[in-house]
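Chemist: Got a predicted model here, sequence first, then my questions.
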Amino acid sequence: MLAWFSLNVLGIKRRVRFFCQDETRFGLKTVSGRKITAKGVKPIGKVQWQFKATYLYGIVEPQTGASFFYEFSHLNTDCFQIFLNLVAAQFPEDWLIVQLDNGAFHKAKRLQVPDNIVLLFQPPHCPELNPIEQVWQYLKRRFRWHLPKTLEELRQWMTQKLQALSPETIASITGRASILEALSVARI
């Protein structure tokens, strides 16, 4: 519907693409998880309780696996504005429909959405509707029991894991049948 509206009503002649956006926090506090042990043996692992963290902003296209990630120190309107500007610059020839949650900083009055982006807000309290949540789970499963000593070491780990994510992997994680079917009907 949005693709038809953008092409026929607004007269936009750019390629229309559907992306999903979200943010997540990675920190130095240990993320625990399952460990393989003998039957009846309780798993033991080293933990650290440092509360320093960084935020990873991301955008993914479920249809092709195209993505863009950027790290920020905060989760606020200023950082989100910078992120939107970076996304608009990353895909300057396309018109982007971006699905995102109802975070207050996503709806701030001072937020200036770039001309090639339209924000599509999902229903409140429904993170399961946003496929990028599975990308965060994928990364955080690999982060279990990882003990970076500094934020710089954490950033290096994140960079390495993000570079290893191919478009095919992202498409397989985020390409839900319902979304892909809707996009094929919409001819996006």
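Modeler: Arrived safely. In this text, all values refer to a predicted model and were calculated from it rather than measured experimentally. Numbering: from 1, shown residues only.

Chemist: hey, let's count contacts and neighbours off CA atoms from now on
Modeler: Will do.

Chemist: okay, now residue 124: neighbour count?
Modeler: Residues lying near residue 124 (other C-alpha atoms under 10 Å) number 9.

Chemist: List the contacts of the nearest residue to it once chain neighbours are set aside.
Modeler: Nearest non-adjacent residue to residue 124, counting by C-alpha to C-alpha, 6 or more residues apart in numbering: residue 102, 6.2 Å away. By C-alpha atoms under 8 Å, 6 or more residues apart in numbering, the residues touching residue 102 are 121-124.

Chemist: ok, residues contacting stretch 80-87?
Modeler: Contacts of stretch 80-87 (C-alpha under 8 Å, 6+ apart): 57, 68, 70, 105-106, 111-114.

Chemist: circling back: for the contacts of residue 102, which one is nearest residue 135?
Modeler: residue 122 (17.6 Å; C-alpha to C-alpha).

Chemist: Below is structure B, check it against A:
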Amino acid sequence: MLVWVAHSVLSWSGRGKIRFFCGDETRLGLKTLGGRRITTRGIKPIGQVQWQFEATYFYGVVEPQTGESFFYEFTHLNTDCFQVFLNLVSQQFTDDVLIIQFDNGAFHKAKRLQVPHNIILMFQPPHCPESNPIEQVWQYLKRQMRWTLPNNLEQLRQLLKEQLEKLTTEMIASITSRQSILAALSVAGL
């Protein structure tokens, strides 16, 4: 079915591949992310905390089969930024047709959104973020950022850049490759 859509509707020439990606956005800010620390039983972990509410947004897509990914930072979470992100993803994977799973955010379905010719948006059922494997990538990144105290957004961006550079395709594949997704992709011939 997906190959038929790629050939018929998108006039896909067959040069590249049809690929399945999972996409989402996350907000990361200066407010300290707490988490577990080793303490004596019954003792609550203690750590320095800051309550600054400045934040930045990361948009991303990951391919569960291979672990290939693309991330980009934006200042807002809206249709305009999402449009720019889709255009960047389309340019990154020019020869391939990408089926990208997203949640039902209003800006993902905005009427003025112009989806690039090599991208098919697939929407997951409402209220089930656990069905999108990129959520685990965001959790992993946030766990790595626990108890860090960047002084400003620039330091936060630098820390995030370092964490993203540490993520290899093998790591992303191990985080996102669920047996159910891989089985469905093999049945679909992808």
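Modeler: Now that the structure is in, tell me what you want to look at. Everything numeric here is computed off the predicted structure, so don't read it as measured data.

Chemist: Send over the TM-score of the superposed chains.
Modeler: The TM-score (TM-score structural alignment, normalised by the length of structure 1) is 0.96; 188 aligned residues with a C-alpha RMSD of 1.3 Å.

Chemist: would TSV of the contacts of residue 102 of structure 1 with distance to residue 46 of structure 1 and secondary structure be doable?
Modeler: TSV is the format used below for the contacts of residue 102 of structure 1 (distance: C-alpha to C-alpha, whole Å; DSSP: H, G, I helix; E, B strand; the rest coil):
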residue	distance to residue 46 of structure 1	secondary structure
121	40	strand
122	39	coil
123	39	coil
124	37	coil
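
Chemist: Would you reformat the residues you listed as TSV and include distance to residue 45 of structure 1?
Modeler: Below are these laid out as TSV (distance: C-alpha to C-alpha, whole Å):
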residue	distance to residue 45 of structure 1
121	40
122	38
123	39
124	37
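
Chemist: Pick out the residue nearest the middle of structure 2.
Modeler: residue 60 (3.2 Å; C-alpha atoms, centre = their mean).

Chemist: okay, the one helix or strand that residue maps to sits on what stretch of structure 1?
Modeler: In this structure, residue 60 of structure 2 sits in strand 55-62 according to DSSP states H and E. Mapping strand 55-62 of structure 2 onto structure 1 (TM-score structural alignment) gives residues 53-60.

Chemist: cool, stretch 134-148 of structure 2 as well?
Modeler: Going by TM-score structural alignment: stretch 134-148 of structure 2 matches residues 132-146.

Chemist: And that stretch, what's buried?
Modeler: 132-133, 135-136, 140, 143, 145-146 (16 or more other C-alpha atoms under 10 Å).

Chemist: And for stretch 162-179 of structure 1?
Modeler: Going by 16+ other C-alpha under 10 Å, stretch 162-179 of structure 1 has these buried residues: 167, 170-171, 173-175, 179.

Chemist: Also stretch 85-98 of structure 1?
Modeler: For stretch 85-98 of structure 1, by 16+ other C-alpha under 10 Å, it's 85-88, 94-98.

Chemist: Nearest to residue 52 of structure 1 among those residues?
Modeler: residue 86 (25.2 Å).

Chemist: follow-up on the earlier one: which of the contacts of residue 102 of structure 1 does structure 2 keep?
Modeler: Contacts from those that recur in structure 2, judged by both residues aligned by TM-score structural alignment, their matches' C-alpha atoms under 8 Å, are 121-124.

Chemist: what about burial for the residues you listed, which qualify?
Modeler: With neighbours counted using 16+ other C-alpha under 10 Å, these contain no buried positions.

Chemist: And the furthest pair within those residues?
Modeler: 121 and 124 (8.4 Å).

Chemist: Give me the common contacts of these two.
Modeler: In contact with both residue 121 of structure 1 and residue 124: 101-102, using C-alpha under 8 Å, 6+ apart.

Chemist: in structure 2, which strand has the most residues?
Modeler: The single longest strand within structure 2, with elements called by DSSP state E, is strand 18-29.

Chemist: Thank you, goodbye.
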